[in-house]
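Engineer: Sequence and predicted structure below; questions after.
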Amino acid sequence: MRLTRSDKWLHAFIYVFLILLALITFYPFWNSLAISFNVGSDTATGGITFWPRKFTLENYQIVFKEKNIYNAYFITIARTLLGTFAAMFFTSLFAYALSKKGIVFKKTYMILCVVTMYFSGGLIPYFVLVYNLHLYNTFTFLIIHGMVNVYNMIIFRTFFQELPEGLEESARIDGCSNFGVFFRIVLPISGPVMATLGLFTAVTLWNDWFTPAVFISDQSLIPLQTQLVQIVNSGTTSTMIANLSTYAQSAVQGSVTVKSIQMATMMVATLPILLIYPFLQKYFVKGAMVGSMKE
């Protein structure tokens, strides 16, 4: 099909607009990266845009000399891996049960689930419940919080409803139970939707700072993002330096500022999950669409 001159101008405008939009979206991250590699005292004078004016690794040296950063990394990685696994397992299992015909009170269960998407008991009742269950200030709470997501359950349920009934019937003829059908037949062919929702869940858990800030007071259980928020909210150089280790305090001189350490910590907390994204991006459209075509 041959494009007319007006079509070519329209295509050119769309490409230019999308490129500008991508640059505007990407610039804040790139600027933060440049500041993290720049001398803090020089950054305070302003003018850092795309490249560090005075390159240094001192900001990252101070961040990685902090003992808390490694423990926070471990807590964040462990929570993300275990929380994502638990969420995918229990959410898919719940969705598979609700996808079957003939379930007693099936519509009632769905109504109760959907109601929770729009209404909650509130933060204070939830805090009281967690405290009375002896889950406050525990790593177990970080795993089970939000373990069953209703939105993900609906997508799982829709995907399972689209599977051919012959698959399950043939498995039952071979003697498979309900759990056998689920683990041997359903899960192996649920890769795209499992990868998509699993990545969304992992990103949510990795970036979640509010929940640990409210329900975790033990500093040894604080995840990386919550620690980053504490650093960002430290306010002044003296407050932040007081929270650093002895080595870091001795390393902080006039060349390091709160903003430079904030940017370095932000990069350390953000880059790992960004590096994982491209490898699972191919599952996004396929997985999300496969579970949303029918309801």
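Structural biologist: It's in.
Engineer: C-alpha from now on. contacts and neighbour counts both.
Structural biologist: Will do.
Engineer: Report all helices and strands that the host helix or strand of Pro278 contacts.
Structural biologist: Take DSSP states H and E as the rule and Pro278 turns out to sit in helix 258-280. Secondary-structure packing of helix 258-280 (3 or more CA pairs under 8 Å, 6 or more residues apart in numbering; DSSP states H and E): helix 5-36, helix 40-43, helix 58-64, helix 191-207, helix 224-232.
Engineer: So what touches it?
Structural biologist: Contact with helix 258-280 is made by 32-33, 35-40, 43, 59-60, 62-63, 195-196, 199, 203, 206, 224-225, 228, 231-232, 236-237, 240, as judged by CA atoms under 8 Å, 6 or more residues apart in numbering.
Engineer: Would you mind checking these for buried ones?
Structural biologist: 32-33, 35-40, 43, 59-60, 62-63, 195-196, 199, 203, 206, 224-225, 228, 231-232, 240 (16 or more other CA atoms under 10 Å).
Engineer: another one to put next to it:
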Amino acid sequence: MITLNRRTKGEVVFDIVNNIGMLCICFVTLYPIWYVLINAFNDGKDAMLGGIYWFPRKFSLENFSAVFDSPGIMRAMWLTVAKTLLGVGLHVFFTAMVAYAFSRRELIGGKFYILLGTITMIFAGGLIPTYLLIRDLHLLENFLVYIIPVMFSFFDLIIFMTFFRDIPDGLEEAARIDGANDWSIFLRVVLPVSLPVLATIALFHGVYQWNDYFTGMIYMNNESMQPIQTFLYRVVAQSSSNLMMTAVQGSAVTRTVTSQSIKLATMVVTTLPIVFAYPFLQRYFVKGMMIGSIKG
């Protein structure tokens, strides 16, 4: 005889309250994004009248036309794409390479090195010493300032190291029997089976590289070498119509766009690449986030 598992009244009420609470959290999280999106697609002067909450009142693409017609914005966009792709590739490879060495239990002085790295996670030199170091390394006004200082992260090393230690020793032993050295094992055995952690770190650092405005603001006086987020920062910090009209000069649509509409359109343009990239990495990201949480 099959006994039906009837839910109690308290469980039903809990589920209802829980679902309502989650819907409220989702709404509070997503509505600001939706608000920016609908105002970016609305006519700039019409948006200044207010009252736009759910859908564009006067649909227009002129804000985005002004964004893409500006050579300064597009140059900043391409610079951001270049530094993100190059920075992510070098960061993932270099950090994974060091983490593989740290994951070897036979590494002499391994615990001491980990202790030194842990100290750097807790204590930092500060902005002024960092600026002086960047200056002495001749990285001011240099594209490599976006790449070299963040090419290694000890926090990401810990994630890599935890994953590498869970790789069965039999894979490496079989490779060594076939005559493979450490480099061959790392490149041909370890990295191919580490896609979850590679995608996780790539997503973490990719979001950082794409959203980083501070580096361009501090170490770059030449606006042609500043990324899109630094450009957006200047737009927000100096939100005057004169600045925005200068940013979109030469555009035929400057009659209807406003500084606020340009800011919103620029925010959408700078956010979409990360939003589109995340679904392709999500399945690896979920696996990577579970690293070290389950043993056996």
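Structural biologist: That came through, no problem. Keep in mind that what you see is a predicted model, and the values were worked out from it rather than measured.
Engineer: Work out the TM-score between the chains.
Structural biologist: Overlay of the two chains. TM-score (TM-score structural alignment, normalised by the length of the first structure): 0.94; 291 aligned residues with a CA RMSD of 1.5 Å.
Engineer: in the second structure, what residues pair with stretch 141-149 of the first structure?
Structural biologist: Per TM-score structural alignment, the counterpart of stretch 141-149 of the first structure in the second structure is residues 145-153.
Engineer: what does Thr196 of the first structure align to in the second structure?
Structural biologist: Match for Thr196 of the first structure (TM-score structural alignment): Thr200.
Engineer: need the contact list for its match.
Structural biologist: Leu281, Tyr284, Phe285, Gly288, Met289.
Engineer: burial of the third one, as a residue count?
Structural biologist: Okay, so that is Phe285 of the second structure. Residues lying near Phe285 of the second structure (other CA atoms under 10 Å) number 22.
Engineer: Who are the contact partners of Ala76 of the second structure?
Structural biologist: Contacts for Ala76 of the second structure were tallied using CA under 8 Å, 6+ apart; they are Ser224, Met225, Gln226, Pro227, Ile228, Phe231.
Engineer: Okay, strands next: where are they in the stretch 51-200 of the first structure?
Structural biologist: In the stretch 51-200 of the first structure, no strands are found when defined by DSSP state E, counting those that start in this stretch.
Engineer: if we can go back for a sec, how much space is there between the match of Thr196 of the first structure and Val92 of the second structure?
Structural biologist: Distance, Thr200 of the second structure to Val92 of the second structure, by CA to CA, to the nearest Å: 10 Å.
Engineer: Can you tell me what sits against stretch 123-133 of the first structure?
Structural biologist: Tyr136, Phe215.
Engineer: How far does it sit from its chain's centre?
Structural biologist: With CA atoms, centre = their mean, to the nearest Å as the basis, stretch 123-133 of the first structure stands 24 Å off its chain's centre.
Engineer: Sort out which residues of that stretch are buried, please.
Structural biologist: In stretch 123-133 of the first structure, counting by 16+ other CA under 10 Å, buried: Val130.
Engineer: From the contacts of Thr200 of the second structure, which land in strands?
Structural biologist: Of the positions in those, not one sits in strands, assigned by DSSP state E.
Engineer: Using neighbour counts, trim the contacts of Ala76 of the second structure to the buried set.
Structural biologist: If you count burial by 16+ other CA under 10 Å, the buried members of the contacts of Ala76 of the second structure come out as Met225, Gln226, Pro227, Ile228, Phe231.
Engineer: My guess is the first one contacts Trp78. True?
Structural biologist: Just to be clear, that refers to Met225 of the second structure. No: the pair Met225 of the second structure / Trp78 is not scored as a contact, 10.4 Å apart, by CA atoms under 8 Å.
Engineer: thinking again about what came up before, include distance to Phe94 of the first structure when you put the helices and strands packed on helix 258-280 of the first structure into a markdown table, please.
Structural biologist: Output for these, formatted as a markdown table (distance: least, CA to CA, whole Å):
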| stretch | distance to Phe94 of the first structure |
| --- | --- |
| helix 5-36 | 38 |
| helix 40-43 | 51 |
| helix 58-64 | 42 |
| helix 191-207 | 14 |
| helix 224-232 | 30 |
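Engineer: What number of residues are in the vicinity of Gly126 of the second structure?
Structural biologist: Gly126 of the second structure has 8 nearby residues by other CA under 10 Å.
Engineer: Map it onto the first structure.
Structural biologist: Aligned by TM-score structural alignment, Gly126 of the second structure pairs with Gly122 of the first structure.
Engineer: Check the gap between its match and Val150 of the first structure for me.
Structural biologist: For Gly122 of the first structure, the distance to Val150 of the first structure - CA to CA - is 17 Å.
Engineer: again, but for Asp174 of the first structure
Structural biologist: Going from Asp174 of the first structure to Val150 of the first structure by CA to CA gives 33 Å.
Engineer: which non-adjacent residue is nearest the spatially most central residue of the second structure?
Structural biologist: Nearest to the geometric centre of the second structure sits Val207, at 0.5 Å (CA atoms, centre = their mean). Nearest residue to Val207 of the second structure, sequence neighbours excluded (CA to CA, 6 or more residues apart in numbering): Ile274, at 6.9 Å.
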